[in-house]
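Novice: Okay, here's the prediction I keep looking at, along with the sequence it came from:
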Amino acid sequence: MIEDGIKDERRPLRRIRSFVLRTGRMTKGQELAYERYWPDAGLQLADGMIDPEAVFGRRAPLVFEIGFGMGQSLLEMAQRESDKDFIGVEVHRPGVGRLLMGMGEAGLNNLRAYCDDAVEVLQQCIPDASLNRVQIYFPDPWHKKKHHKRRILQSAFVQQLRPKIAGGGMFHMATDWQAYAEHMLEVMSAAPGFTTEFTETGYAPRPDYRPITKFEKRGERLGHGVWDLLYKKTP
């Protein structure tokens, strides 16, 4: 309760989120894909901690992608790397619907999705030392200085993520905003428990497993750069 204009200090502070929830309208195809494939390929925050081997019916290296957008590059990776299992997290339902549609069309069984906040999924659903690769590609750079605190790549987030990665596992980031690349490099250079072999600049060549998106190709034509950072978790 607030009386006489005095702030109630007992009210819990809201956590700053790294995304803006844009609902968007799903196409009929996305809605049908949701109805058809979500029962088998969808994972839910409310279900709590998962057992990856039970989820996929096998034991395989596990890749975790945060913010897959419309899911095209994640689909390509799941198809190319059939020896690995993939979990993608995206808060926007149309993107999840599009991923499910593509998964169904390709007949993939090594891909699952959450439609939830990735930070909460990591905390509540992902076992420690279970991830062999974590991917964050082209996250919102939050250009304005007053919004930099909303960037997902922060020291606290990296330390929350670190226990979830298996020893020797990789953390792969990519951005097309130089200022955000520099911010990522600053955070990761100071992060305990991670190392990179690209010590000269801190930036890595694009690994072959990361597809070049249409958005990225358009940016290259306009002269935009792309920066990849590749860090290994030390045992």
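Specialist: Yep, that arrived.

Novice: rest of the way, CA atoms for contacts and neighbours
Specialist: Fine.

Novice: mind checking how far Pro205 is from Lys233?
Specialist: From Pro205 across to Lys233, the span is 19 Å (Cα to Cα, to the nearest Å).

Novice: Same drill for these two, tell me which one is more crowded.
Specialist: The neighbour comparison of Pro205 against Lys233 (other Cα atoms under 10 Å) goes to Lys233, with 20 against 11.

Novice: Identify the residues contacting that one.
Specialist: When contacts are counted by Cα atoms under 8 Å, 6 or more residues apart in numbering, Lys233 is found next to 162, 165-171, 193-195.

Novice: helix/strand/coil for Val187?
Specialist: helix (DSSP: H, G, I helix; E, B strand; the rest coil).

Novice: show me what contacts it?
Specialist: Taking Cα under 8 Å, 6+ apart as the definition of contact, the neighbours of Val187 are 153-155.

Novice: Glu120 too?
Specialist: Under the criterion of Cα under 8 Å, 6+ apart, the contact list for Glu120 reads Leu45.

Novice: another structure for you, compare them:
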Amino acid sequence: MPEPRTFRDEPVSFVRRSGRMSDAQERAFAELAPRYLLDVPRDVAWTSVHPDARLDPLAEYGRRADLIVEIGSGQGHAIVAAASSRPHDDFLAVEVFRAGLARTMLDAERAGARNLRLVEANAPEVLASFLPEAAAAEVWIFFPDPWHKKRHTKRRLVREGFGTTAARALRDGGVLRLATDWEDYALQMRDVLDADPLFERTFDGEWAERFDGRVMTAFERKGIAKGRDIRDLAYRRVART
């Protein structure tokens, strides 16, 4: 008799929040999902990705171009702005919040961002298997859930071992960009990535300069209004041997 499968080996770094969607957001899923939302084979959970599933960027985007992946794209403000201003690059938004995905599709449609796709999935599984190895030119992680209560910090996305997962998805010389408004999480991110032999800093001093491609969002303004400093980090994927 086969052993029963575990639901997941590690805690996920998000809380599944479908929430109530507006009529416009419901229409976005009905009308825009075929254009923007990837149909991902699932594994043991709705937000999981089957380990045999692979993104084919050439087939999906219809061309060969740099692929930029945003983990936890939220309402999509950063990635829609980037996709609409950088038509020669391709973009992939990874998010589990359905209302956020709907908003992203609506804004992408208004902006004419045809170089953007979305995937509703657990980010580590996207990085670990769904993306072909070395497919991404950049991976962005802007303001991930800080899980600030001590008993919940094990759920943080960027923790020991994360570098291996991110490095697999990045091409040699590709860049991992991060930002957070929680100091202790920023310190944890820096400690984890400084210690990872697969990455090297792209910055001098304590923190990286603000990434020009990261637009100011309402979420960031809220953190600033509460007196929290915004800290950026950027790391380059070292060459494979």
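Specialist: Now that the structure is in, tell me what you want to look at. Nothing here was measured: the structure is a model prediction, and the numbers come from that model.

Novice: List only buried entries from the contacts of Lys233 of the first structure.
Specialist: Neighbour counting by 16 or more other Cα atoms under 10 Å classes 162, 165-167, 169-171, 193-195 among the contacts of Lys233 of the first structure as buried.

Novice: Now, those residues that are in strands?
Specialist: Per DSSP state E, strands hold the following members of these: 165-167, 169-171, 194-195.

Novice: Looking at the alignment, what corresponds to Pro192 of the first structure in the second structure?
Specialist: The equivalent of Pro192 of the first structure in the second structure is Pro197 (alignment by TM-score structural alignment).

Novice: Could you count how many residues lie near its match?
Specialist: Taking other Cα under 10 Å as the definition, Pro197 of the second structure ends up with a neighbour count of 11.

Novice: Mind naming the longest helix for the second structure?
Specialist: Assignment by DSSP state H gives helix 98-111 as the longest helix of the second structure.

Novice: Show me what counts as buried in that helix.
Specialist: 98-109.

Novice: Would you mind measuring from the residue nearest the centre of the first structure to Ile126 of the first structure?
Specialist: Closest to where the C-alpha atoms of the first structure average out (Cα atoms, centre = their mean) is Ile66, at 0.9 Å. In this structure, Ile66 of the first structure and Ile126 of the first structure are 13 Å apart, going by Cα to Cα.

Novice: same thing with Pro205 of the first structure?
Specialist: Computed with Cα to Cα, the distance linking Pro205 of the first structure and Ile126 of the first structure is 29 Å.

Novice: got it, and Arg59 of the first structure?
Specialist: Shown here: Arg59 of the first structure relative to Ile126 of the first structure, a distance of 15 Å by Cα to Cα.

Novice: and what of Tyr231 of the first structure?
Specialist: For Tyr231 of the first structure relative to Ile126 of the first structure (Cα to Cα), the value is 20 Å.

Novice: go on, Glu53 of the first structure?
Specialist: With distances taken as Cα to Cα, Glu53 of the first structure is found 12 Å from Ile126 of the first structure.
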